[in-house]
Each structure stands twice: as C-alpha cells, then as structure tokens.
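Visitor: sharing a model prediction with you, sequence too.
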Amino acid sequence: MFIILMDRLEKALDYYNQALPITREVGDRRMEATTLTSLGVVYAGMGKLEEASKYLNQALPIDREMSYLLGEASTLNNLGAVYAGMGKLEEASKYLNQALPILQELDYRSGEANTLGNLAQFEQRQDNLTQALKYIEQAIDITEETRSEIISPDIKTSYFSSVYNLYQLYIDILMELHEKDPNKGYDAQAFAVSERSRARTLIELLTEANADIEQGIDPKLKEEEQSLRFQINAAEKQKLELFIKPDPDKMDRFTVVQEKLDTLNAQYQDLKNRIRATSPRYAALQFPQPLNLAEVQNQVLDTDTTLLQFALGEERSYVWVVTKDTMKTYLLPQSADIEAKVTAFSQWLGENPDERDSQQGQTAGQELSEMLFSQFATELTKKRLVIVSDGALHNIPFAALPFSKNSTLINNYEIVHLPSSSSLAIIREQNKQRQPAPKALAIFADAVYRNDDQRLKDSPSETTTNNPPNLNILALNQAIENVGNTRSGSPLSLKRLKHSQTEAQTIQTYLKDAETVSFFDFDANLENAQETDLSPYQIIHFASHGILDTERPELSGIVLSLYNEQGELINGYLRLNEIFNLNLTSELVVLSACETGLGKDMKGEGLIGLTRGFMYAGSPRVLVSLWQINDEGTSEFMRRFYRLMLEENLTPVQALKAAQLEMQQTEKWSDPYYWAAFTLQGEWNQ
C-alpha cells in the first residue's frame, strides 16, 4: 500500500533523478533523504521493489543523522511496505513497528493511519486476520476522525479518495474472515463498510441542503457571493465571445480568460467554505452516519426490490445481493478484468448502429453479464433492481445487458441507480418534511445556439460562421468533437435541436389542464433558469445540449440559449455550481441531453456530476443519459416516457422500463443505442 505522488511515474522518476545530484551538490541532507525516499516510492509504484528498497535504505540513515523524525517514519513505513511486497516478512514487521510509535509521538494522524493499514495488510498476508482486523479498524477510526475535521466538501472528497484503499482492505479482511467463519456476520460488517466508503460527501451535502446554512451569516458574505457569481457570469460571456468573434490573439486571450475563471471559481469555493465555517446552522448540523445492513433493509428496501451493491478491488471484487430479509455476498473478478469488459461493451453501445458489428456487442455484453450475474441470476426474483455501482460500472447501462436467452435485464426488471443506500434514506426523510409542488411542469427546450439560427433577424449566412480551429480549447478544455445533431458538443458545434420543441409541446398535451410553464427559443436562457421560481413545479425538464468535463466537473452543465432576440451573445451555461443554487421541490428532473449521467469518478465518492447537483437542489430523482444520442431518438424516447407516466399513471421507473421496451420492440428504434442510455437515479417510489 504505497502513496504514489504522481500518476505519471516515469516522469516523476526523471524529475527525482534530476533533483538528487542537486541536493547533494548543495549539501541539503534533509532534501537528499526526502528525494531518496520519493525515488523509493516511485520505484515501488512501478513494481520495482529491489530498486525501491535500495533508495529507501540510503534515505534512512540520513533521516536519522538529521534527527528528521517525520522523514524517518515515512521511510520506515515505505520500507515495511516494500519488504512485505517482496515476501520478506520479518523485515517488513520490523520497519512498520518502528514507524508506528514515531508517528504516534508526532501526532501525525494520516501517517499513522497509513502505517496501520500497512500493518493490517502485512498481518493479512500472514493469515493473522484477527490482528489485521484490529489494525485496519484503528486506521479507519483515524481517517473518520480526520475527515470530520474538514469543512470543504472538495477537500473531504479528495481526502476520502486518498484513503479509499483502507476501506477496500477492510472489506477484504472481513470477507476473508467470513470465508473462514460464515456464521459470525462478517459479510454484513463488510456491507456496512462498503456503505461507509461511498458517497459520504453527497450524504453530508444533502443534509446541508435542507438546513439553509446561509441564514444568520454576515451579510457581507452574501454580498461577496452575489459579486462573485456576477463576475463568473461575465467571464463566461467573455469566453463565449472568443468562441465566436475573429481574433488573431484568440488562443492567448482564451488562456487569460480561463485562468480568470479558474481563479473566480476557486474564490467562490473558498467563500462557500467560509460561509460554512461561520454559519450557526452549519455548526449545529448533525451529519447522519451511513446505514448498516439492517437499516438499509428496514429504511430503504421493500418487498419488491433487490439491491445489488458492487465493490471493485484490485485483487478481488464483491457484490452484495440484498432484499428486505436476506443478504448474500459473491466474489467477483478483480477490477481490471471487469473494466476491460465494461469498456468493450460501453464503447460498442455508444457507436452509430449503422456502422458497428452487432455480434461484437452481443459478445461483449454476454461476457460482462456472465461475469457480474452468473452466480446469482436465478435468485433475482423481485421485480425491481436497485444498483449501487462502483468504478467503471457507473458507465454502463445495466438495462441493455443480456440476461437470459433473447432478453436483456430491462425485459425482466425495473432498474434504478443510487449513489448509496444512505443517500436515499436522507432524501426520503427530507421529502416527508415538505409540501408537494402544486404545479405540473417547467420545461426548457429548443434554445438558440448559433448566430446563423433562422430565428435571428438578419442572421449571417452559413458560410460566414467562424468554425473553431481547436475544439479541445473551445470545448472548455475537453476534447468534444463536432457531434452534429446529438445533444452535446462544443459551443460552435451546437446545432438547433429542432425535435426538442415538438418533444416539449407533446409532453404538455399529456398534462391537459395542469399548470405548466415553458421556455422556448430565446426564452430558454440562463436568466430564466436562475431567476424563475421553479420550486412550485413537480417536473423540471431540460431538452438541450450538455457539456461534460470529467476533469473539472464544476464546469459540466446544461447549455441554454447563447443569443438574445437582438442577436447579442449571452452566457447560456447552467454550470454544476449554479445547479447547486437552484431551489426545487420537484419530484423529477429530466435532463434530455447527452452524457448527463456521467461525471468525474472519485474513489469512495462515485460520480461527481449533474445528478448530485439536482439532488442537492431538492429533487429526489433525476433521469439522465450515458452517451450521445441523436436529437430525434431522444425526442422519441421522451414522448413515450411522458405518455406512459402522465397518461397511464406509471411511476417514473415503471415508465422508464415500459418506454425502453416499446422502443426495443420498434424496428427503427430497437437498437439499445437509442433507448439504453437513459437511467433513473434516486427514489423509485412515487
């Protein structure tokens, strides 16, 4: 268990090898020891344990010579991990047990947790599982204590990701104990650890969302927040202008504006953390603990539902199959094997049906399905599956997985996805405390994206439109290709979604005399999304383009109109940060845009993306998509989904299944490319 400082180990190795002679030339012994230890860590990360031990053994006497206790403890800890990996168990034990008291003396809690984790892994390899359990529980206690002292959600998420391997080790040890003694309930404990290891920041954000933490804060903080939001909006508009207007220095200016935006966004997050730190309501919050097995069975599951909770690990993976009154655990292959099958299947699904090999997709899907379900397929007798994914599994549509002869999973079950069981329990508790929204639907559709749109007076001809020289830059640092009529893309590749207004108008006919509000054309803009009181509406529907940024998820969002009626460029990006500021009491948010179900996959937290933003804003369920689908196909699906939900009174999850089956049975739309991308996240009860 090594702390790898950089993902690109070869580059790290090069830098450290350049640094080492410099530290020796200037006579900086402490820095020399630190560099030697870093070289050892990098070599360990590359699997070159002999080389790692060579550098670490050079660092140790220098640490001791300089009385550098923290450096000595770090070197000892890494030496212990290296020797354990080499099978030299006596040396491993010696060094780890020397490191631990130094770290405790220094009160260096994160280092102590890491060493305890290494000791737990060492004892596990020697089959001393009881002692391994003792060490890992101590390590987890420290990580939980450390995490509780952090205010910033972003830092909490990053910290939790850095210690996620401890939770994986904890699960492994418990499951090995379960294999030795199946009657002691170790598998149930492992399930509880799995629940503790996922979506913790989301759980706390959901709790925070219901507390109105800005009440009672210094008014100057609110003023600063409004000012920053105004500045961010202005900078976004500047960036859009660079996309559109000819400018020989465009690239340089773009970099300046992007750096300004990055600074403003960082200031905004810092301000939100200062609000948390000074808010009386935030100080009074009692964050809920993740649920254990019995609580999940009592508070989350019903008699019609089976929960499949996955945990992917480097050496082995697990799935817990849980009903209202039963629980079984199954061993799955290592994460790399599962990820390979997921990649093959998901890539095939996202390709144009007219240009791909259908047999290849069937084979990939069958292999993945066999890997995930073969051990317990006959036990899935309930009508609904609730899936808590992990790692690469977030990216696949379970609905399209082959399950039995000539059928997919959606032919047999309703399918719902959750970030964690505990998050749904909080959502349900909050829903009990609010009145139902009195109005039916608020809908945004058919926005104006280009200056050659026919709806603009005196619009320039197609030939005068400036095409972007570099989509990677112009798509907000994300390589989004010109995707034509799909509901995703870069600012200048965004074409009119002609079917989206028809889609919206059809949906409104299903509601008959119910009260709705619609924003079409120029009115489908950011100002209306932010300034309109959306809280009275049961359903919020966005039929638009989407932008996905998996590196900086706060830049992901929904693209609304980029021009006003005068032909002036306006900011149309409803970013994730702004979604958090919406005030909703809706029963359902529908994101009829591409890739809205994706995000940045953070270990221990799951996907950081639009779904959590709308859940924070107040919606218990969100319908999203996993890949780019053409405008007509999306519109076709949405018309069916709403008809089934509004005219036939099906619940959203029932309507989702029925709409997918209808399309599956229609020749034009039968390929899973058209229907399988849509998934429901959150509550399944009406």
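Guide: Yep, that arrived. Just so it is clear, the model here is predicted, and its values are computed rather than measured. Numbering: from 1, shown residues only.
Visitor: can we go C-alpha only for contacts and neighbour counts from here?
Guide: Fine.
Visitor: name the residues that touch stretch 180-193?
Guide: Outside stretch 180-193, the residues that touch it by Cα atoms under 8 Å, 6 or more residues apart in numbering are 167, 170-171, 174-175, 177-178, 290-293, 320, 327, 329.
Visitor: second structure for comparison follows:
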Amino acid sequence: MRNKLFKLLSYILITFCWSCQNPEKEDSTIPAEKSMLSFDEFEEIAENQPQQYIANPDSFIRAINLQPKNDFENESYAYGLVFMAYNLREQGNIFHSIQFYEKALNFAKEKNVEDIDISLYILKPLAALYIHVDDNKKAITLIEDLLQTISPKEDAQHLGLINNLANAYIYNGESQKAIQLLANKINTLPPSLSKALLLNTLSTAYEMENDQESSSKYNQSAIAEFEKYQLQGDTLIWYASALTQYATLNKSQKEVEKALNILHQSFPHSQFRNKANAYLTLADIELNHNNLDSAHKYYKAAYQNFQQEKKKYVLDYKYTYALLGLGRTSHKENKIDSAIYYYEWAIENDFRTQQLITSERDQLRNNIWNKKILEELIQLYIENPEIQTQSNRETLLWCIELSKARLLINEINRSENWSSADQKIKDAIQEIRRLYVKYDATDAAQEKKSIADQIGKLKTEFQLAENYFENVNFNPSKSSFLEKFQSKKEAYYSYYIHQDRSMSIVYTKADQLAFQKIEDKNLVDSLIHFKSNYFSSSPNSFNSNPEKYYKEARYFYHHLLPELSSEKHNIFLSLDGELYGLPFDALYDKEYLIQSYNFAYLNSFLLFDFITNKAPTTSKEISLLYRSEFPKPLPHLAFVNQEVANLTARYKTLAISPEHQNDSTIREAFSATNIIHIAAHTILDSIEAPYLYLHQAISTNQLRFFEIKTPLVFLSACNTGNGVALPSEGTESIQRVFLSKNVPSVISTYWFANDEVMLQLTSGFYEELQNSESPMLALAQAKRKFLNQASILQQNPWFWANINYTGIGNEVGLKKSSNLLFILIGSVLLALIVYLTRKIYLGRIKN
C-alpha cells in the first residue's frame, strides 16, 4: 500500500493562481443502488480509475457507502480519500480536491490512523490548494506550522514547503516577505530542479513589486537551470510555468507557445488549468497588440480548458478572467450585447468563487478586484445608449448587488452551518469564544499576543474541521432576486460609488428600473462634511443655522433619492462607501423625510435571499442585557435603569443585570428566540475590535462565535452602527456582526445617544411594534410621534436620527406583560373579603 504513495510524493505546487471548482449540486451519475466494493477495490479505483468519480465525486462516495470497522479498513479508506483528492487536483478540480483532502484529514484524525503521514500527504497539498482559492491566510498558517515540525534540511519536501509559503506570501500581498524567504534560501542551494522552481517563484515576487529587471533576471535564471536537466512529470510543468512567466514579462508569444506544446504533448488528459493559464497569457499578449480575433480565440481556448465537466460556473479565478477577457474583446469588437453577457457571467462566477474564501482579509482584497470588473460593466452601459434597456438595467442592479456584502454573506452561511454542526465543532466554537473573552479582558500586550497566537492556531484547526467545502452552496437566482423590485408598495435604491468618486444609482420607478449617474465628484466629499458637521458629537451646528441644514439636506435628498414616489412609503437602501452612517430619514424637502417614509438600510439586496432566520414571528419576551454604571472616564448612563423599568413593566422580559452577566447567561439569552435589547456603552477603537461594555467586554470577535436566533436586536447604545470602513462591506460594526449571525432586523445608532430622547424613542418603538409587528415601521412611527411632541430644540435631527433600522423588513410580534396572575389573586382576595364581611354582618344580625 505504501508504494502507492510515491505518486503522491510528486505533488509540489506548480502555479499559485486563484482556482477552484463548482460546488453546485448535480444529478447523480452513480446508480441509486449501493455498490458492493471492498476496501481494496475502493482504494484501487481511487488511485487508478479516476474516470469513475471525476464527474461527480460526492455521488460516488455516497454510493459506495463504505463503513470502516477496524484499523485496516480505516487505513485503506483514508488512503482512498487521499488518492481521490490527488487525482481531482490533477484534473484541475480544485474545489473537490480540497473537499476530499479535508475529508481525509478529519477521518484520519477521528480514527487515529497512524500509518498515514498527515503532514506530508494531506496538509502540504491542502495548504497549496488553499492558495489556489486565494484563502492565503489559512495557507500561511498551515505551512508555517508544517515547517516547524520538520528539520530544516534542504530536501524536496522542505523546499517544496518553502516554495508554497513564498507563493502564499505573494498572493497575500506580502511579496517582500516572499523575496526575503526565497533569497536567503536560494543563496545556500547548489544547482537543482528545486532551485529552479524557487528562482521562478522569486521572479513572481519581484513582478508583484513592479521590479521588472529583477523579475526578468530570476525568471531567466530559472529557465537556464531547468534546461540543464532531462525533465519529466512535474518538472516539465514547472518548466512550462517558467516559460509562461517569461512570456508574461516580455510579451513573447514564442515562449508561451512552447509551454503549451509541452503541456499538450506530455499531459494530453490532465493539467487543464495550467493549459488555460498559458492560453490566458497568450490572449493578453494578443489583446495588448490589439489583435482582437486572436485574443478572442485564445480566451475561448482558456475557457474551454475549464469545461471538462461542461458547467456554466467553474469556481476558479482564472475562469473568471477568461470570461472577462471574452467580455473585453467583445467590447473592442463593438459586440456590445456579447460584452454585457460575458461581464455579467464573469461577475456571477466571481461571486461564487469568492465565497470559498474563509479569511476576512482575503475576502476584502478580492472585493477590490471585483469592483474593477464592475467599473468596466457600468462604463460599458453608460457609453452605449442603444443598450440602455430595462433588461440591461436589471443586469446592472444584479451585478452591483453581487459585488456588495460578499464577506457578510459568507459569514451568514458559515454561521448557519455551525448551528447544525456536531458537538466537536460546537466545543471548538466555545473555546475560541472563551479565548476572545480572555483577550478582551486584558490590557497586557504580551498576554494579548500569547492569546492571539492561541486563537490563530485554534481557528485554523477549526476551519479544517468545520467541513466548509462540503457545506458551501451559493446559487443566488437572478430571476428570484428581481421579483421584489416589481412591488407597488416599496421603493428600492442601490448605490455604487466609483473609484473617481462619481456615483451610480439604480432605483425603482413605477414598475421599472431607472439608472442615474451623478458625475459631480464633489458630492461624496460634501456628504462626508455634512455627516461630520451635523451628526457627530454635538447638536450645535444645526442649532446655529437650521436653514443652512435644510438647504444641504434638500440637496442630498434630490441627488440621492431621484424621483421618489409619494405613494411608496417603505424605502430600502443598498448602501456603499460613505453613504453608510447617513440618516436618510433626516434629509429634507418640505419636511423631514421620516414624516412620510420608513427607511431600511442594507449592505446588499441579496440579503433578502441569504438571511433565513427561522425565529418565530411572535416573540414571547425581551431579553434585556444592560449596564448603567461605568468606571471613569466613561459617564454613567442615567437612562438605562429607567429604560429597563419601562420595558419590564409593560412587556414580558428576561432582565439580566450586570452581576448576572456571565458566559452562560449571555449564551442562553442569545440562543433563545426572544427579542434582544442591549443598553450599555459601545467602545470603538482604531486598533482593537469594537465591543459592547456590559459586565464583561463583548467584542465583535466574540459575537461571531455565539449562536444567535433572535428575530430582532435593539442596540440601545452609542455608535453601534459605526466602525472602520470595509471595502464593499460597510463598516466593521456591532450591528454588522449581528447581521452576519443571520439576524433579520437590527436597530443601531450612528452617533452618541441623548438619554431623554433614547428613552422616548425606545418606549415608542415597542408600543408601535406591538401594534404593527414591523420593526421597520415601528421605528419610523416612534420617530414621527416623537417629532409631533418634541420641543423646537429636540426636533434637531441630531437628537432622533441617530437610531436606524437595518434589515429585510421581517415581522416581529410582541406580547404584553401578563397581569393575569395578579388579577386572579386580587379577585380571590376580594371575594374572600366580601365573603368574610358578609359572614360577619349576618352573624351580627342573628345576634
């Protein structure tokens, strides 16, 4: 059996470009009846007959239904999974390869399979594959840990890991770290194929640094080193990769054609991704020379190399790039309809591909790349009046919304998977949260670093164990998405801020979609000044000149909400960039917009499809988490105790005071289906994650690892909607984390809360919620009621516009506090008094 593993030893990562395969479920190609394979037969098929499972490995593994019962069967099954993973990788099916390496890893650990070298045969290729899907942070952690477990000798295994780590650094935006790592290692190496491989990776690192001279130097050294040897197998692939790198650097067709010839002759039935990468290089060269027919042909060839399974979506960034290339050449050839088609397809594929990434940093970096594609699509629409149709406006809206909240959607789906995970995963989640509690409770820098290191290691182990690649399934439907925009009751506005600070808006108008481009690049800067002037630490700017505020607020109303219908009272806004934190309901025409409209804010309209909270619409009670007294320099919150008293008197509540706030009680409160109401300070820090200052600090890091089932969170605390800006993701705020936990309605604040007004609005909100069962409407009604009764001073938007609703407009019922028991006791006592009084009276009559 061990001899078979010589084949696996040849695995060293060849090209570290983004890639993966489609996780969409397919019709099974395996007969429904269970196969009667033995473990030896399974292992033989896994190693030598990949054609039996390549088309649908999930169906194959389900159909054989093997249940290992002893050490021999455990070992055989583990090796079979590794062979499947290896062959799936060889065929370019990166997604399923990761899935099966993770299966093998978790199975080998669970069954304690001692005869398999997990580090060599599973973790090493798995780390390389994570780089393929651009989950670089996870790959770096894995490889760095692996390098610590092996002696620093200069054998192929060690050098392969060094190469993998360098590539992970490169694609994590840390090319200088890659250069330092490789330069130190290369200087000590004698001539060898491994040295050639490292030289070419060093060339890539210098290319990322825009150092063309150094990149060319090391690439040519790599090619010269390769050409000293008789190449075969993987070394031919490395050589072809070096030739392709040369072609990229020098815009040379000759070398890339030579690379393609090697790949086609030596690997006629595999290495499709490397062939596609070479065709993309050739296509880019032709496009750069404006040879459009040839460029289109080569982009098509790259696309076809990804079509071994004939799927529309292939979760691979190189596949997305091939589609983008087809869009660009179609555009230059003035085939505008085809260009729109390919751009939309590329953005759809990119959305699906990015959802494979678990690292927040890698997700956010990819958001920036995605926006570049979207910029090209919008510009294509603007420049061609003949294609400005309803259908293409629908495409624009669809693509803009796909570009937003990609990380948030990923977090929502991962949280859903955690809630149904096994106990081992739940224990790991609890341990990560426990460590974050310790981290948030200490100010000692050394202790923080130690805890952060523990968290990082545990999170990597957790991500390996959570079977994310088995559960991921992102298939948003364009037709379903567009249905809601035909509503006669709601208005929808989607915003996109361009790199040049202009703005595009797609919005509903009657039963159609409309598009408007705001070319004024000063509008965004004016908006930033407007927010900081009127909605920060003081109400004084408005008080000093209300008419100036009305004029500015009217200006933003007309620009940001064009053609707003007076007949549609619910307005859903999909925000972008600097629009976060702007209270649209405080904009002005003849009156504040809140007087006529109810506002809901969203990161993306796709949240209508991805937030699937199953909590009952009628909540039995409100879980109250509160704190009113704080150490200096924080002020006490005088309104909190009165707020708690008001809610407790009128509604059925579970009030958890500071002395009762521990991990157990907080966890129970969050996991119940009650409304959650939190009244305390929120601490924003430019370095550390925002946190709620209850009896213990609860940071956004902790919140991500709670199970939260509530249909509504009311954050009665300052700045819960504020935080560090994230690319295409809003702000790193307390509010956003609750959305990521699949909470469909969150009420939060944009700036400091006024005690008296917070009390009135909170009380008014719950009164209205009981009547309407709509959090969105209830908050708007509470604001209208407040404005109708407020003094001239408190009608200043600074006092009331900081509280805002984010969500999908779900219904949440609320029960009043039941006085039935007191009524019954009172009735019994009254009856008893009447009875005793009557008896005494009758007794006196008799006497």
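Guide: On my side now, so go ahead. Only a predicted model underlies this, so the values are computations on that prediction, with no experimental measurement involved.
Visitor: put one on top of the other, what's the TM-score?
Guide: Overlay of the two chains. TM-score (TM-score structural alignment, normalised by the length of structure 1): 0.70; 569 aligned residues with a Cα RMSD of 4.6 Å.
Visitor: now, among the contacts of stretch 180-193 of structure 1, which is nearest to Phe230 of structure 1?
Guide: Nearest to Phe230 of structure 1 out of the contacts of stretch 180-193 of structure 1 is Pro290 (Cα to Cα; 37.3 Å).
Visitor: returning to that earlier point: who wins for most neighbours among the contacts of stretch 180-193 of structure 1?
Guide: Counting neighbours by other Cα atoms under 10 Å, the top entry in the contacts of stretch 180-193 of structure 1 is Ile171, with 27 neighbours.
Visitor: now the contacts of stretch 180-193 of structure 1 in CSV, please, with extra columns for secondary structure and distance to Gln269 of structure 1.
Guide: Compiled in CSV, these are given as follows (DSSP: H, G, I helix; E, B strand; the rest coil; distance: Cα to Cα, whole Å):
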residue, secondary structure, distance to Gln269 of structure 1
Tyr167, helix, 28
Tyr170, helix, 33
Ile171, helix, 34
Leu174, helix, 38
Met175, helix, 40
Leu177, helix, 43
His178, helix, 43
Pro290, coil, 26
Leu291, coil, 29
Asn292, coil, 32
Leu293, helix, 35
Trp320, strand, 37
Met327, strand, 41
Thr329, strand, 40
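Visitor: how about the residues you listed, which pair is most distant?
Guide: Of all pairs drawn from the contacts of stretch 180-193 of structure 1, the widest gap by Cα to Cα lies between Leu177 and Pro290 and measures 22.5 Å.
Visitor: which of the contacts of stretch 180-193 of structure 1 lies closest to Glu144 of structure 1?
Guide: Distance to Glu144 of structure 1 across these (Cα to Cα) is lowest for Tyr167, with 10.9 Å.
Visitor: residues contacting that closest one?
Guide: Here Tyr167 of structure 1 is in contact with Ile140, Val193, Ser194, Ser197 (Cα under 8 Å, 6+ apart).
Visitor: ok, for the last one, nearest residue in space, not its chain neighbours?
Guide: What sits nearest to Ser197 of structure 1 in space, not counting adjacent residues and going by Cα to Cα, 6 or more residues apart in numbering, is Gly604, at 5.3 Å.
Visitor: helix, strand, or coil at that neighbour?
Guide: Judged by DSSP: H, G, I helix; E, B strand; the rest coil, the three-state class of Gly604 of structure 1 is coil.
Visitor: and it, how many neighbours does it have?
Guide: Counted with other Cα under 10 Å, residues neighbouring Gly604 of structure 1 total 28.
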